[in-house]
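[1] quick one, structure for this:
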Amino acid sequence: MKKILSLISLVIVSFLLASCAPKNTISNPDLYGVWQVKEIKDVEEKQKEVDAALRVDDYIYISDDDYIIGNDVIKDAKTKYRKVSLKDYLFFNYKIELNDTGGLDADVYSIYEDDSFRYDLIISEDKMMIKLGKYLYTLTKTDKALDEVHMKELVALVDSTEAGASEAIDENIGFLLGLREDKDGASTYKTIYMQPYKGEAYELDYLLVPRRDGFARIECAKIEKDGIYQEDFLVINDHVNTFESLVLYDAQNEKELDRMRKILFVGNDYFSYEIESKLRDNGDIGIYFLDNYSQNNKAALRELIDEGETDNTKTYSMDEFKNSLNDARNLTVVRNNGYWILKQRDYDTKYPGLYKDSYVMKKPNKNLVRFDELYFNYETLKEKFPKLKDAFSAPNKSMVMIYKDKTLAAYSVYRDEIMDEIFSIDLNSKIIMNEWALGQYGDMWKEKFISLGVKKIK
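    So this is what the prediction gives:
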């Protein structure tokens, strides 16, 4: 019996089903019992399931007293319940896209231990889904029974594996932010780089973008064209140009601007901005290439979503594009529930200047957003941090950044639990870029900042 149990990873859950409503508990006998893994989907990268916590045909046990999820033992757990749209919940909380989920509802049971969120159990049409790491597991319920002796053996097994566990701390880990500040009708930009465990933070008064082959710098420039002054951006890659002796414009010839551009997002190979014009094109948005940047070269949706995704976007010639008001190239990237999500703008053909924004239910590809995984339930973070504005998880799961009120704070994470605050800075800006530096890159990025004459803010 023990030999068989040691070959499978188990999830055992105990529910004191407490809701947000005045009722103290929610009873769902259909939840309790033995569930079997039927499908494993890698929802982050298309890789083999070599490091999956569970395998196909493994069992998950759920009782009303004890839980084990992976190698976690959860006793006297509390649960919050809500009814949701399955498609919307998976996308906006986990950025997971599944086919054939449109119109389906789901029961979500969020499991808490000592008031800390641990896992979501999502049940729809007699199937259960649970996300562990980068995998989404789909299970069906079996007719197997779970007796008290069996439960005690499982709890002892997991307790023994937990006893020797340890986690290393990457003290060099770095977090980079691109910020936009809007004041008096104008926007300014800066980049902050911090190493929380070292208690250090540095600031540049422009956007410095990490690339695969170095860094790029984005500066605002006011330019004259046919007697009209406009605002545009200069993108300088440091493997092609130096960052020195950059003349943006002649201040003596500066006049009132016809167009103002506001950066909405920067990431890897792209950046996005919105045009605000006194004469025309008000509200125009687009995502542009950092390499060979041209304001007439917007990226199309088919270039920005994961490979293999079905996309019926029409490919326009440049002439067709210029004459089109409702085009799949009118896109940007925004923050929602701790994720970067594509947003599309559709213009009203009858009333110029009016438009409607909607989310694109497609996952951005790695060229647009390299790492974008939040290892905590965003709604639960809002309960823990009532003034939460945004949150970011480190790729190695060792740290979470919490943007609350006017403060950005770093918290250490141990075994998927948020521990102590280790660092904080004052912040009251719009976050338009974020990147993580792990291992040797933590100090390498700091050296790059220092070489550019940064201001140390902490």
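
[2] okay, CA-based contacts and neighbour counts for the rest of this
    Noted.

[3] nearest spatial neighbour of Trp436, chain-adjacent residues omitted?
    Beyond its immediate neighbours in the sequence, the residue positioned closest to Trp436 (C-alpha to C-alpha, 6 or more residues apart in numbering) is Phe175, lying 4.8 Å away.

[4] confirm that the one you found sits in a strand.
    Yes - with DSSP: H, G, I helix; E, B strand; the rest coil as the criterion, Phe175 is part of a strand.

[5] that one: neighbour count?
    Per other C-alpha atoms under 10 Å, the neighbour tally for Phe175 reads 21.

[6] can you tell me how far Ile223 is from Phe92?
    Going from Ile223 to Phe92 by C-alpha to C-alpha, to the nearest Å gives 40 Å.

[7] apologies, that question was intended for Lys78.
    Between Lys78 and Phe92 the distance, using C-alpha to C-alpha, works out to 24 Å.

[8] looking at these two, which has the bigger crowd around it?
    Lys78 (22 against 19).

[9] how near is that one to Ile60?
    Lys78 sits 18 Å away from Ile60, going by C-alpha to C-alpha.

[10] name the residues of the longest helix belonging to the chain that are buried.
    Ranked by residue count under DSSP state H, the longest helix found in the chain is helix 148-163. Under the neighbour-count criterion of 16 or more other C-alpha atoms under 10 Å, helix 148-163 has Met151, Leu154, Val155, Val158 buried.

[11] what is the burial count for the closest residue to Thr188 other than its chain neighbours?
    Using C-alpha to C-alpha, 6+ apart and skipping residues adjacent in sequence, the residue nearest Thr188 is Glu181, 5.3 Å away. Other residues within reach of Glu181, judged by other C-alpha under 10 Å, total 14.

[12] tell me which element Glu181 is part of?
    strand 174-183 (DSSP states H and E).

[13] what angle sits between the helix or strand just after that strand and strand 174-183?
    Elements were assigned by DSSP H and E; along the chain past strand 174-183, the next helix or strand is strand 186-195. In this structure, strand 186-195 runs at an angle of 160 degrees to strand 174-183, with axes from the mean of the first three to the mean of the last three C-alpha atoms, to 10 degrees as the basis.

[14] the structure of the following sequence is requested for comparison with the preceding one:
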Amino acid sequence: MRSKIMIFIFMIITLFSLTGCGGSDTNEIIEIKSPTNNHLAIEGKWEITDYKVLDKSIYPEKDLKNLKGKVIDIGEKNINIDGKVYNKVSYKLKVAKSDYYISYQSDFKIKDLNLDKDEVNVIVASDKDNAVLDFFNISDSKSYVYYQGVFLTIKKVGNVDENTFIQSKYIETKDKNAIKSEDKGVYIGLKQPRRLQEDGTYSDEKYRTLWISYKDNKYQDIESANGIIFPRMSGIWTLKKKVKTDKGKHQEYFVANTIDRKTKEETVNIKSDSNIYRNINFIGNNYIATEVYEGDKFKNNFPQYQVLPVDNLYVEKGLVIQDIYPKDVNSIYKSDYERVYSNFTNTQKQNHKRYIDYSNFTLKRETGKWILQGKISPLNKNNRSYDYTLSIKPNDNLVKYDALMIPWRTLRNEIPFIKDAYTSPDGKMLVVIVEDELLVYQINGTNISEKPMERIKLKDGEQVIMAEWCERDYVELWDVFFKEFQKEVN
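    Model (predicted):
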């Protein structure tokens, strides 16, 4: 029981502190890339010689003393650390400057290590898109590992070989059997549209996040929080709408930040001298898809789509599709565009832009899946635009998981008035959207429970803009972070 509590405490700290590395400012990092040689520089057996707790209020001193003397095994695709085994590991190299934050929460930087170096190689290890550890590679006699809120001093004591992880794989199998494999959860992001007000202007759109989970062998009550909280490989983040009022202009933009880092009031340089209105259509790990109106006659119509990188939401223009897909995607995009444009009447052609805008696309839901949708914008931004479906499927850069375990046709037959649906990766939880409610069903094989296990009312016009799933240990983590976020915003 005590070991389970320790594992849970370790996990709680993971995202509060580890996200500090993932969320570092770009001026702290010179370069990010995958190791290019065939030999992993940090491969081997590393003994823990000392540690520094970066959150003393959570980590009891008495439980940390056992860390000294433990050995971390690091292989090309495997890591065994503190009794936890990762067998699908990938690595990224960051060349970090001395002002690189190891932990924002503890205000701990590389320069605090008193190294005689201006730059340090930081190797980030991830398993299935989840951060495992950051390795600060100094020398074999002394290096550092940042792991789940603890900063470890280590030294190399040996090499790993093909037999090192055979026992680890056996341990991992046993651990998987011990963990409740059915624990699962999902963050559902919702957007409530703007409303026409009595004075003829439009209200702001509203966002909230739902937390739906199954743990401890039962469905938990659905939790709701105002605003957006979402997962990334570097941890849990938040997304906020802000408005800049300059010279009588109303200019909307978004700010993303790690959940453990206080939002800094940054000076945002918006070059446009017009009003700007933005809505979110989709939120993923690395990108958000938006719709934009820029002008002085806003009527809740958005003639332009923009996909923005979460790490740089202040870009003036949206990404072109080739930034996210291979180069040959342009030919598919062009074909889809010309197919629609060729059916325009002469009047429509005169009123709409002829050139192909490879950045004018978004993501939306259709029959239980995410689709890419393009737009042909009007020459006069206050006129009507035309949406069309692109024959390009969302790739892993945009959507990590979007499988519907039960066919849409089956769901339509079994659940009247269904508008959208999502299933968990293990195929045992079904989330359904109907006209004014979100329903949660249990799936047994191919059978759906007769009645919803949980349900929650949807607000007028709410639509889903995000669905991010987690399993096993991460259910506890996401639950903790959601409830902390909930306290701040509700």
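
[15] TM-score for these two?
    These two chains, once laid on top of each other, score a TM-score of 0.54 by TM-score structural alignment, normalised by the length of the first structure; 273 aligned residues with a C-alpha RMSD of 3.3 Å.

[16] about what we covered before: by contact count, what packs against the longest helix of the first structure?
    helix 2-6, strand 72-75 (3 or more C-alpha pairs under 8 Å, 6 or more residues apart in numbering; DSSP states H and E).

[17] ok now the first one, how far from the chain's centre?
    Translated: helix 2-6 of the first structure. 37 Å (C-alpha atoms, centre = their mean, to the nearest Å).

[18] residues in contact with Arg82 of the first structure?
    Under the criterion of C-alpha atoms under 8 Å, 6 or more residues apart in numbering, the contact list for Arg82 of the first structure reads Asp107, Val108, Tyr109.

[19] if I look at it, how far off is Lys183 of the first structure?
    Here Arg82 of the first structure is placed at a distance of 40 Å from Lys183 of the first structure (C-alpha to C-alpha).

[20] how about Ile285 of the first structure: what's its closest non-neighbour residue?
    Once flanking residues are discounted, Ile285 of the first structure sits nearest to Glu274: 4.4 Å by C-alpha to C-alpha, 6+ apart.

[21] burial check on the residue nearest to Val315 of the second structure when sequence neighbours are not counted, number of neighbours?
    Here the nearest residue to Val315 of the second structure in space, its sequence neighbours aside, is Leu308; by C-alpha to C-alpha, 6+ apart that works out to 7.4 Å. Number of residues near Leu308 of the second structure (other C-alpha under 10 Å) recorded here: 23.

[22] what do we get in the second structure for the residue nearest to Thr188 of the first structure?
    Under the alignment (TM-score structural alignment), Glu181 of the first structure pairs with Gln192 in the second structure.

[23] wait, that match touches Tyr207, no?
    Yes - here Gln192 of the second structure lies in contact with Tyr207, judged by C-alpha atoms under 8 Å, at a distance of 6.3 Å.

[24] next, the contact list for Ala225 of the second structure, please.
    For Ala225 of the second structure, the contacting residues are Arg208, Thr209, Leu210, Phe482, Phe485, Gln486, Val489, Asn490, taking C-alpha under 8 Å, 6+ apart as the criterion.

[25] map Phe289 of the first structure across to the second structure for me.
    With TM-score structural alignment as the matching criterion, the partner of Phe289 of the first structure in the second structure is Pro309.

[26] list the contacts for its match?
    Counting by C-alpha under 8 Å, 6+ apart, Pro309 of the second structure makes contact with Asn286, Tyr287, Ile288, Leu319.

[27] return the subset of these lying in strands.
    In this view, the contacts of Pro309 of the second structure that belong to strands under DSSP state E are Tyr287, Ile288.

[28] out of the contacts of Pro309 of the second structure, give me the one that has the most neighbours.
    Ile288 (23 neighbours).

[29] and the gap between that one and Leu313 of the second structure?
    Separation of Ile288 of the second structure from Leu313 of the second structure (C-alpha to C-alpha) stands at 9 Å.

[30] just Val145 of the second structure next, same as before
    As it turns out, when the distance is counted by C-alpha to C-alpha, Val145 of the second structure lies 31 Å from Leu313 of the second structure.

[31] so which elements touch the strand holding Glu181 of the first structure?
    With contacts defined as 3+ C-alpha pairs under 8 Å, 6+ apart, the secondary structure elements packing on strand 174-183 of the first structure are strand 186-195, strand 207-211, strand 430-437, helix 440-451.

[32] can you count the residues close to the closest residue to Ala256 of the second structure other than its chain neighbours?
    What sits nearest to Ala256 of the second structure in space, not counting adjacent residues and going by C-alpha to C-alpha, 6+ apart, is Leu239, at 4.5 Å. A total of 19 residues lie near Leu239 of the second structure under the criterion other C-alpha under 10 Å.
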